[in-house]
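Asks: Requesting a structural model of the entry that follows:
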Amino acid sequence: MLMTHNSRLAAFDLLKHVFSKKLDLEEALNRSVTYKALEAKDKSFARMIASTVLRRYGQMLALINQFKDHPEPLHPQDLELILCVGLAQILCMRTPAHAALNETVNLCEILKLSKCKGLVNGILRNIDRDGRVLFDAMSNDMCMPTWLYESWQRDYGSEQAQFMAEACLKEAPLDICVKNREDISIWQENLGADLLPTGALRLKENVDVTELQGFQLGAWWVQDFAAQIPAKLFGDIRGKNILDFCAAPGGKTMQLASMGASVTALDRSVSRMQRLEENTVRIGVQSAVEVVVADVLNYNSQKLYDGVLLDAPCTATGTIRRHPDLLHLKSQKDVQRLSDLQHKILEKAATFVKDGGMLIYATCSLQKQEGEDVIEAFLAKNKSFKRQKIEAIELGGLTQLITPLGDLRCLPHYLKDQGGMDGFYAARLVRIA
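Replies: The predicted structure is shown next:
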């Protein structure tokens, strides 16, 4: 009797959720009954297969097309995903070939595609024998949507675009932000972590962080190195009032509160703000945080703040390393739609900044249309704000993160030898009148 709950079937189901139902991978993990029925170890294996396929799908399809014996698309399309599940194991995960082949071919029977077992078996065996060199020689841009890669070429040049594509195909490491800066060295030693230039800690392997020392104590939380920078651009905010616009899920809120600010966290998502509240309780900063659930564009208050942090909704192309499903879910239309929204939200956020106060605009997008272009348009229209340049000393001496105009621009291949970073943009503005 065939097992109907196995990790390869779960990986296939996760991929169907992404490609057919257009759900992000996290939502697919929550919805897939097959995946949720697995033991923890098998869940990790299924997720790794799915993530690998999402990263390398373009290269895998090109290889399949070279090894199938007819030019027409495979029918049904599920065959492509079955083959990709096998290729992820054979070419990328170094699963023993006999296990990868046999179990992947068995998917055909489970999915009522028994007549295709010979085809799947033949293609996988031929690629295992003759396709490895071809696969390794394929360019990384084959895995990037054409619109996305071409935008990187325009914005950063061909060489940088190649480096970015290569970095985006690697799994991201886990970084943590320590609540009390004076405890960084303690937690570096306790967790065996690497210290990054701005004080972030990088774990040496991806693990279940909830089982690590200090998590339940609220001594630290998970937050990428690049994502930790925008809040630090405020400088000393002890005793100041800061508005965290679009605050959920709360990493920057916790940063601001742990830095000594009184924080108003604003976001429209009820579920994500509930998670934010839970996180502030775990970290022990809930008394410094006022939680407001409201649409940012419709939010009205007479209160002005010493600082406003706007981590704007964006395409999140800077987080492809963590969310490879973005390669298949985002489009140029999303960039335009979100850019239009970012202009509006930034204008709104600016109304809450007091004279002499600071406004930090940030996105985890690699698209300049969502970053630099938004700021230039805002400054051209709002003469009461000026850019305050970011200095290398604020970034641990990482001059390559600073643009010629003095903004922050992190690219995923920066700090390559230490594991890279998420793509991020931030600009620091000050109200002058």
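Asks: switch to C-alpha atoms for all contacts and neighbour counts from now on
Replies: Will do.
Asks: how far is stretch 323-341 from where the chain is centred?
Replies: 13 Å (CA atoms, centre = their mean, to the nearest Å).
Asks: Against residue 339, how distant is residue 353?
Replies: In this view, residue 353 and residue 339 are 22 Å apart by CA to CA, to the nearest Å.
Asks: Same question for residue 393.
Replies: According to CA to CA, residue 393 and residue 339 sit 31 Å apart.
Asks: So these two - more neighbours on which side?
Replies: residue 339 (23 against 10; other CA atoms under 10 Å).
Asks: Please give me every residue in contact with that one.
Replies: By CA atoms under 8 Å, 6 or more residues apart in numbering, the contact list for residue 339 reads 314, 369, 370, 374.
Asks: Most neighbours among the residues you listed, which one?
Replies: Among those, residue 370 has the most neighbours (other CA under 10 Å), with 28 neighbours.
Asks: those helices in the stretch 101-250 of the chain, which residues are they?
Replies: 117-130, 132-137, 146-156, 158-168, 184-191, 229-232 (DSSP state H, counting those that start in this stretch).
Asks: here's the other one to compare against:
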Amino acid sequence: MSDGGAHAGVAARFAALGLIEAVVARGRPLDEAVDQAGALDKLEPRDRAFAHALAAATIRAWGFLHCVVDACLARPDGHLPDRLRMILALGAAQLLIMNVPPHAAVGATVDLADGALVRLRGLTNALLRRMDREREALLKQFNRPRNSTPDWLWAGWAQAYGEVVTAQIAAAHQLEPPLDLTLKPGLDAGLWAERLGAQVMPTGSLRLAQGGRVADLPGYAEGAWWVQDAAAALPARLLGAGAGDGVIDLCAAPGGKTAQLSASGARVTAVDQARGRMDRLEGNLARLGLSATSVVADVAKWRPEARVPYVLLDAPCSATGTLRRNPDIALHRDAEEVRALAKVQARLFRAAVEMLAPGGTLVVCTCSIEPREGPEMVDAMLAAGAPLKRRPIAPGEVPGLADAITPKGDLRTLPSHWAQAGGIDGFFISRLTRS
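Replies: Take a look at the predicted model:
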């Protein structure tokens, strides 16, 4: 393990603190902060994994950890420097969530109080030791899933799904998600599951516990699979495009669905307005030995030369269905942004319809569990006269997720589904045909 100071593990904790500062103070997504964190590159693999896991656990439980910090202060209303609050939250995450041995958690975390905070090391030590002594009482006093969920999200979910399901969703968001892989068609799932130490999920995805670098896993270099949550793999499958079929994949980057469609033999045109994200899509396809026509353009304005029989629209959204993987979303999103995104989705929906040939199939999806970004959006488009009708999803098309099919025939996965197997991202998927 890296040394980095008087205590083993200080360097890893400094790296985790840097990630937390990037997310909380500078508003960056956690995955982007990880990609650009030079401090992580200097760590040994085990330390790097610990730093990432610690930062994610702290951000995931941000609201809960601040309740704990305030409860341990002699004067909860007293001002603490922002960086010290982050250090204390990071220490609390080790003690109350990750079960790091107290001597390591306290000693190495106190060392993070450097520079102008050195004078507050005594306070930091006292607060962390109090958290350790009162661990059980603090865990009973506060509800981690509820305290870590912003009120506006909780209220919306409770109205849409009920309090019981909302509590289950919030609890799922506090767990580290597994790693799901989509295997290339024609490869033996059982053999690859054995090789990877993975579980074959009912829908065909391979699932393995998080840990280590993805690029080091068997099959990565030869392009046997790609990373894709089991829910994210469903829209392309439900589209039903086959060999030789023309497909337009809108908002396609980073390319998981494009890869699925290309691997099925479809003639895919992938459209996305972000050049950087499209570069990533093209790089992923190259590793996998797959091809697609890539177009960098505004989806709302771009049109193909001719209409096609299949269109897939993975509309930009609040991504609240991916909070397990992207816990920073709870800190960065708000209700007003959801309303604004719903208008964007409606505009892209109308564009997608214009690209679809008569009798063609449109699958529209969002990785959001906000009703405004799913069923309400589709209902509004149909009520406004979109020349489409729903083609209901059948239970046999989504093994293990029959209870996620809505009365109207759409699919609504929730993070609380497949709870015993590690959960699944929240997705809304609607399949429609053009009349």
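Asks: preserved in the second structure, out of the contacts of residue 339 of the first structure?
Replies: Among the contacts of residue 339 of the first structure, the contacts conserved in the second structure (both residues aligned by TM-score structural alignment, their matches' CA atoms under 8 Å) are 314, 369, 370, 374.
Asks: Max pairwise distance over the contacts of residue 339 of the first structure: which two?
Replies: Taking CA to CA, the two most distant members of these are 314 and 374; they sit 11.8 Å apart.
Asks: any shared contact partners between these two?
Replies: Shared contacts of residue 314 of the first structure and residue 374, defined by CA under 8 Å, 6+ apart, are found at 339, 342.
Asks: where exactly do the helices run in the stretch 301-435 of the second structure?
Replies: For the stretch 301-435 of the second structure, the helices defined by DSSP H, counting those that start in this stretch occupy 329-332, 335-355, 375-383.
Asks: between the ones you listed, which gets nearest to residue 362 of the second structure?
Replies: Nearest to residue 362 of the second structure, of these and by CA to CA, is helix 335-355 at 7.6 Å.
Asks: Report the mean deviation for the closest one after fitting onto the first structure.
Replies: Here the mean offset of helix 335-355 of the second structure against the first structure after fitting is 0.7 Å, by mean CA distance after the TM-score superposition for the first structure.
Asks: how far is that helix from where the chain is centred?
Replies: Chain-centre distance of helix 335-355 of the second structure: 21 Å, with CA atoms, centre = their mean.
Asks: same check, this time on stretch 359-378 of the second structure
Replies: That offset, for stretch 359-378 of the second structure, works out to 18 Å (CA atoms, centre = their mean).
Asks: What residues in the first structure pair up with the longest strand anywhere in the second structure?
Replies: The strand that spans the most residues within the second structure, counting by DSSP state E, is strand 356-366. Aligning strand 356-366 of the second structure against the first structure (TM-score structural alignment) gives residues 353-363.
Asks: do stretch 218-238 of the second structure as well
Replies: Using TM-score structural alignment, stretch 218-238 of the second structure lines up with residues 213-233 of the first structure.
Asks: Now that stretch: buried residues?
Replies: Buried residues in stretch 213-233 of the first structure, counted by 16 or more other CA atoms under 10 Å: 214, 218-233.
Asks: nearest spatial neighbour of the equivalent of residue 409 of the first structure over in the second structure, skipping sequence neighbours?
Replies: With TM-score structural alignment as the criterion, residue 409 of the first structure lines up with residue 412 in the second structure. Closest residue to residue 412 of the second structure apart from its sequence neighbours, by CA to CA, 6 or more residues apart in numbering: residue 428 at 4.7 Å.
Asks: which residues sit in contact with that neighbour?
Replies: Taking CA under 8 Å, 6+ apart, we find residue 428 of the second structure in contact with 365, 366, 367, 368, 369, 374, 375, 410, 411, 412, 413.
Asks: any chance you could map the strands in the second structure?
Replies: Using DSSP E, strands in the second structure cover 179-183, 199-200, 206-208, 225-227, 246-250, 267-272, 293-296, 308-314, 356-366, 388-390, 411-413, 427-434.
Asks: Quick one: these as TSV, columns for distance to residue 40 of the second structure too.
Replies: As requested, the strands of the second structure are exported to TSV (distance: least, CA to CA, whole Å):
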stretch	distance to residue 40 of the second structure
strand 179-183	20
strand 199-200	30
strand 206-208	23
strand 225-227	21
strand 246-250	34
strand 267-272	30
strand 293-296	32
strand 308-314	32
strand 356-366	32
strand 388-390	47
strand 411-413	34
strand 427-434	31
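Asks: do you know which of those strands lies nearest residue 145 of the second structure?
Replies: Taking CA to CA, strand 411-413 is the member of the strands of the second structure nearest to residue 145 of the second structure, at 19.1 Å.
Asks: which residue in the second structure lines up with residue 394 of the first structure?
Replies: Residue 394 of the first structure maps onto residue 397 in the second structure, with residues paired by TM-score structural alignment.
Asks: picking up where we left off before, check the helices of the stretch 101-250 of the first structure for me and report the most buried one.
Replies: Of the helices of the stretch 101-250 of the first structure, the one with the most neighbours on average (mean count of other CA atoms under 10 Å) is helix 229-232, at a mean of 22.
Asks: what's the closest non-adjacent residue to the spatially most central residue of the first structure?
Replies: By CA atoms, centre = their mean, the first structure has its centre lying nearest to residue 319, at 2.6 Å. Of all residues not flanking residue 319 of the first structure in the chain, residue 422 sits nearest, at 5.5 Å (CA to CA, 6+ apart).
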